[in-house]
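Q: Sequence unavailable; structure follows:
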């Protein structure tokens, strides 16, 4: 595991965006694994700016998102399809035909999961996968204590803590969907390179569990300890509870 601690959330976001821009320069037809939620917004803002400056060309790239709410049409403002269009897809030269998310509107969610997983197996794995980390340690929507999925993409019932955390994105009186379609932890770990971004003091406790705790599904992000090329990019606040040897010693890079 690598850990990079940067002075601020903005610094961490720009560093992650620079990793993606570098990946596109090195391999223009890269498969990019993308995440949603509050954490990646600054990354996508920086990537859109890099594209405008001519430093990030998405024309030959292909993207796969981790997850989508079940039952939300893609036109719903809180669907992850709408999120990605607003924060990245409509701001760069990325063909809609080369962007992929699970189909949250499918009449048969299990069939939609199988189709998405087959699509990922065909084009993937991701060359570079972006992750956030939930306050309960989830990656994608793989909640604590999950049973490993027999395939890859699967339907999950969202933990109540996840629904509470995501309620801020929904309007007054709107309910956060109870179910979602998500890429499995095993499929996430197939990515060639993974970068997990965590910012803010609220993430400090779960970052410790992910980096220093035992490996297991009680903290799904701890499974990243098994990956040969995974990097945690943290701001000072998210790194605030790490042991000195984790936060200051090898293999740390400090920006």
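A: Ah, there it is. Remember, predicted model here, so these are calculated numbers, not experimental data. Residues are numbered from 1 along each chain as shown.

Q: Every contact and neighbour count from this point should use C-alpha atoms.
A: Noted.

Q: List of residues touching the longest helix anywhere in the chain?
A: When the chain is parsed with DSSP state H, its longest helix is helix 9-26. Outside helix 9-26, the residues that touch it by Cα atoms under 8 Å, 6 or more residues apart in numbering are 5-6, 30, 40, 42-44, 46-47, 50, 55-58, 61, 128, 195, 197, 199-200, 233-235.

Q: dropping in the other structure now:
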């Protein structure tokens, strides 16, 4: 696990560098896209590179991490609509090449199984963008989630619903109680995981992710078992890291030829 501590704008640039490097080497790469506030600056940077430098997503495919259950197809906070607005509409990524879990399916377990199969049929995710919740969840794998879990329906914790209420006019009762989410094992099957976190409110979750024991209590800790994880955090989110000085030293001494 590589931990990079840098200002927020630099974090977005580094994450975008990783995506650009992948698409340059493999234009038909499979991307894993996250919603929430953490990746927004990354999508802004990718859209800028598309507009100014011609970075192309035309042959790429993408899968979303999760989706609310029951939100109408035209609801602005439905994650497919969010990703369309934040990235797809701003680059040349084909809308039909982007797939998310079907939160409106009549048979939700069948929809989850079909989503898992679609990811496998695409050859798996090459680079997965991630955020982390204040309670250590990734995607919507809440505390207590199985570390071997696959795409499934989950009940959101009160904490997660309160954290997301800002997207629903600060009314927690308008936040859905259920979602479909890629499981921790599904996420762990991606070849490169790039997680971003900013702000002191994420500091404890980042500390547990990087330095805590692997535990379902902090679901993100399963990433410690992955062979290629990049954790991009600002100073505030890194404030609880006991080995912060070491992470800074290793990144400063990183060989020029070595990417994230």
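A: Right, received. Where do you want to start? Treat the numbers as computed from the prediction; the structure is a model and nothing was measured.

Q: circling back to that earlier point, downstream of the longest helix of the first structure, the next helix or strand is which one?
A: Towards the C-terminus, the helix or strand next in line after helix 9-26 of the first structure, according to DSSP states H and E, is strand 31-34.

Q: mean shift between that following strand and the second structure?
A: Compared with the second structure after the fit, strand 31-34 of the first structure shows a mean deviation of 0.5 Å (mean Cα distance after the TM-score superposition for the first structure).

Q: which secondary structure elements does that strand contact?
A: If you count contacts as 3 or more Cα pairs under 8 Å, 6 or more residues apart in numbering; DSSP states H and E, strand 31-34 of the first structure packs onto strand 62-65, strand 128-131.

Q: quick one, helices of the first structure?
A: For the first structure, the helices identified by DSSP H occupy 9-26, 41-52, 80-87, 109-123, 160-166, 185-188, 204-212, 244-248, in order along the chain.

Q: I'd like the ones you listed as CSV, with mean neighbour count appended.
A: Conversion of the helices of the first structure to CSV gives the following (neighbours: other Cα atoms under 10 Å):
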stretch, mean neighbour count
helix 9-26, 19
helix 41-52, 20
helix 80-87, 19
helix 109-123, 16
helix 160-166, 14
helix 185-188, 21
helix 204-212, 21
helix 244-248, 14
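
Q: could you dump those helices to a markdown table with distance to residue 176 of the first structure?
A: As requested, those are exported to a markdown table (distance: least, Cα to Cα, whole Å):
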| stretch | distance to residue 176 of the first structure |
| --- | --- |
| helix 9-26 | 27 |
| helix 41-52 | 20 |
| helix 80-87 | 13 |
| helix 109-123 | 18 |
| helix 160-166 | 6 |
| helix 185-188 | 22 |
| helix 204-212 | 23 |
| helix 244-248 | 35 |
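
Q: quick one: which of the ones you listed is nearest residue 1 of the first structure?
A: Across these, residue 1 of the first structure has its closest neighbour in helix 204-212 (8.1 Å, Cα to Cα).

Q: how far does that closest one sit from the chain's center?
A: Shown here is helix 204-212 of the first structure, whose average C-alpha point lies 17 Å from the average C-alpha point of the whole chain (Cα atoms, centre = their mean, to the nearest Å).

Q: do the same with stretch 174-185 of the first structure
A: When C-alpha coordinates are averaged (Cα atoms, centre = their mean), stretch 174-185 of the first structure and its chain have centres 14 Å apart.
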